[in-house]
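1. Just need the structure, nothing else, for what follows:
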Amino acid sequence: MDQTKRQPRRMGWRFAFLAVLVAVAISGLVRSLWLDVYYIPSESMEPVLANGDRVLVSRTGFHAEPIRRGDIVVFDGRGSFAPLNSGKGPLLDSLAAAGQWLGLAGSDTTYVKRVIGLPGDTVVCCDADGKITVNGGALDEPYVFGGDSPSTQVFSAVVPDGRLWLLGDHRSASADSRSLLGAPGGGMVPMDRVLGRPVQIVWPLDRFAAVPRPPAAGSTTENGQ
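-> Predicted coordinates for the structure are as follows:
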């Protein structure tokens, strides 16, 4: 009698465990191929993305259309913004990865910034009006954090083939391509390191909103204009 009672219980636990494994596997597949969740760990992209926001990131967001100037991108910064050997050891790295997977923590090697320079562009700060120019034309940047100037750091950079020049919207609180001008690679991020495009703020609920994308006109990697 006891055995017949225990058998269904065992089968129930096995079924529940199997269901959890299948759910995790499906979630992992979806997040590796289509949609992921990213935790915003700083103020560098305010006001569009705030510290503590959780955003859905489309991993296929640039498959149909190429990256545009003005796009916000999530990217793997190893080799450009972060050392290639970034890490704190297997145990801490595993715990950090779990927190990132659950959308509870940011990453030391994954970043979110805005594309200012595309391959072939010449990006300069600043013109007589204090605006950043790309290929001689002044950028209109309505997304820059209120009270910030486009940049207080003077620079001139030519973006190589297959690379991007990236800045945060909260310019006074962002470590970005400007900070790495003297480093190997000059702060230019390889395009194949782009993981996806933020498409929706999902948490906190009072900030639930789509992440806007700039218009397509004149901002594709194909023409560099």
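
2. Please count neighbours and contacts with C-alpha atoms only from this point.
-> OK.

3. Next SSE downstream of the lengthiest strand in the chain?
-> Ranked by residue count, the top strand of the chain under DSSP state E comes out as strand 194-203. For strand 194-203, the succeeding helix or strand toward the C-terminus, using DSSP states H and E, is strand 209-210.

4. mind listing what the residue lying closest to residue 210 once chain neighbours are set aside touches?
-> Of all residues not flanking residue 210 in the chain, residue 200 sits nearest, at 4.3 Å (Cα to Cα, 6 or more residues apart in numbering). Counting by Cα atoms under 8 Å, 6 or more residues apart in numbering, residue 200 touches 55-57, 208-211.

5. right, and residue 144 touches residue 173 too?
-> No: using Cα atoms under 8 Å, residue 144 makes no contact with residue 173, being 11.3 Å away.

6. okay, the two: which has more neighbours?
-> residue 144 (20 against 15; other Cα atoms under 10 Å).

7. number of nearby residues for the closest residue to that one other than its chain neighbours?
-> Leaving aside its chain neighbours, residue 144 sits nearest to residue 169 (4.7 Å; criterion: Cα to Cα, 6+ apart). Using other Cα under 10 Å, the number of residues around residue 169 comes to 26.

8. Can you verify residue 169 is assigned to a strand?
-> No: Residue 169: not assigned to a strand; according to DSSP: H, G, I helix; E, B strand; the rest coil it is coil.

9. Distance-wise, check it relative to residue 124.
-> Residue 169 is 17 Å from residue 124, where distance means Cα to Cα, to the nearest Å.

10. Ok, residue 72 next?
-> 20 Å.

11. Looking at those two, which is more packed in?
-> Using other Cα under 10 Å as the criterion, residue 72 and residue 124 rank with residue 72 on top: 27 against 20.

12. Now do the contacts for that one.
-> 112-115, 197-198, 213.

13. And the helix of greatest length in the chain, what's buried?
-> In the chain, assigned by DSSP state H, the helix with the most residues is helix 2-33. For helix 2-33, the neighbour count (16 or more other Cα atoms under 10 Å) marks residue 31 as buried.

14. Second chain to compare with the first, below:
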Amino acid sequence: MTSDDRGSSSISTDEGPRSSRSGDDVTASSRRSKRKQLPLWQETILLLGVALVLAIVIKTFFVQAFYIPSESMEPGLILNDRILIQKVSYWGDDQPERGDVVVFKDPGGWLPPSESAGPSNPVAKVMAKIGLYPTGGHLVKRVIGVAGDTIVCCDDKGRLSVNGKALDETAFVRRGDRSCDGPMVTDCKEDWTVGPIPEGHIFVMGDNRSRSADSSAKMCKPNATECVPGDEFVPVDLVVGKVFVLLWPADRFRWNTRPAPFEDVPDPSP
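-> Just a heads-up that it's a prediction; the model follows:
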């Protein structure tokens, strides 16, 4: 074989594979291009579907929007404030703690019909279902006592005591025209005691103590003969989540944390 023959053979061998690879690359690229290109309307539906699923999952397990329906949580949260609650803190065996501000479903008869109805606008109803709009039938209150606790009103400064520990709530509670932090059942004219709180229940109060239809308002008044004790406690399984941020109005945006006075409350005696 001459050197010319070897050169000719070499050129012929190289050109074949290059041509073949080039054709394969074009075909594969064309297929990928066809797979990626969807009509705009299909892409829109797909994106909306993914967003809807994510919104439902987030609402169910993580975060949900609510609004403040009354003045009962002033001065910290006022009428029509938009808040977000998180549900992670109460996963598994974890339960609400003293000082938490929680959203819970109406235990029955705590809310007037107008506040239980929820949104009437069709669009708002759909948004409420996926957690993008507040729903009706819920209340927002602060946890004062948990299972086993005993609450007493009041000491010589008008303060509540939990398991013998007086709570200094001046930083976040509004007494209004009352002289104590627990006025509802006796209007601060007499002391009252509640507890031990049953297992699986909490005792809640609004921060605006003279304008809150809360657990203290559901207590039996002294010498009442037709009142059945127990309606003042909220079942833990009705708690939806813990308020963790004041979202709107924007100029009052803030993270919501547990007040320091509740950190030193001792556990109930066995």
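
15. Give the aligned equivalent of the residue nearest to residue 144 of the first structure in the second structure.
-> Using TM-score structural alignment, the partner of residue 169 of the first structure in the second structure is residue 207.

16. close enough to count as contact, residue 153 of the first structure and residue 131?
-> No: here residue 153 of the first structure does not reach residue 131: they are 11.6 Å apart, not a contact under Cα under 8 Å.

17. Need the residues touching each of the two.
-> residue 125.

18. Out of these two, name the residue with the larger neighbour count.
-> Taking other Cα under 10 Å, residue 153 of the first structure and residue 131 do not tie; residue 131 has more neighbours (18 against 11).

19. Just tell me what residue 54 of the first structure corresponds to in the second structure.
-> In the second structure, residue 54 of the first structure lands on residue 82 (TM-score structural alignment).

20. now the longest strand of the first structure: which residue numbers in the second structure?
-> So strand 194-203 of the first structure sits over residues 239-248 in the second structure, by TM-score structural alignment.

21. neighbours of residue 224 of the first structure, just the number please.
-> The number of residues near residue 224 of the first structure, taken as other Cα under 10 Å, comes to 16.

22. Please identify which helix or strand holds it.
-> Applying DSSP H and E, one finds residue 224 of the first structure in no helix or strand.

23. okay but it is in contact with residue 123, surely?
-> No: contact criterion Cα under 8 Å: residue 224 of the first structure and residue 123 do not qualify, at 11.9 Å.

24. Of all residues in the second structure, which one is nearest the centre?
-> In the second structure, the residue lying closest to the centroid (Cα atoms, centre = their mean) is residue 85, at 1.9 Å.

25. Nearest residue to that residue in space, please, no chain neighbours.
-> Nearest to residue 85 of the second structure is residue 243, by Cα to Cα, 6+ apart, at 4.2 Å.

26. That neighbour: neighbour count?
-> 26.

27. measure it to residue 111 of the second structure for me?
-> 19 Å.

28. Then residue 57 of the second structure?
-> Separation of residue 57 of the second structure from residue 111 of the second structure (Cα to Cα) stands at 28 Å.

29. Residue 143 of the second structure too?
-> Separation of residue 143 of the second structure from residue 111 of the second structure (Cα to Cα): 18 Å.

30. out of the two, which sits in the busier spot?
-> Taking neighbours as other Cα under 10 Å, residue 143 of the second structure and residue 111 compare with residue 143 leading, 21 against 17.

31. quick one: contacts for the aligned residue in the first structure for the more buried one?
-> Matched by TM-score structural alignment, residue 143 of the second structure corresponds to residue 115 in the first structure. Listed by Cα under 8 Å, 6+ apart, the contact partners of residue 115 of the first structure are 68-73, 164-167.

32. my read: residue 110 of the second structure touches residue 213, true?
-> Yes: under the criterion of Cα under 8 Å, residue 110 of the second structure makes contact with residue 213 at 7.3 Å.

33. and residue 118 of the second structure, which of the three is it?
-> coil.

34. Surely it is in contact with residue 133?
-> No: checked against Cα under 8 Å, the pair residue 118 of the second structure and residue 133 is beyond contact range at 9.9 Å.

35. out of the two, which sits in the busier spot?
-> Remark: of residue 118 of the second structure and residue 133, residue 133 carries more neighbours, 20 against 17, as counted by other Cα under 10 Å.

36. So the more buried one: helix, strand or coil?
-> coil.

37. For the residue lying closest to residue 166 of the first structure once chain neighbours are set aside, give its distance to residue 180 of the first structure.
-> Nearest residue to residue 166 of the first structure, sequence neighbours excluded (Cα to Cα, 6+ apart): residue 115, at 4.7 Å. Applying Cα to Cα, the value for residue 115 of the first structure to residue 180 of the first structure is 15 Å.
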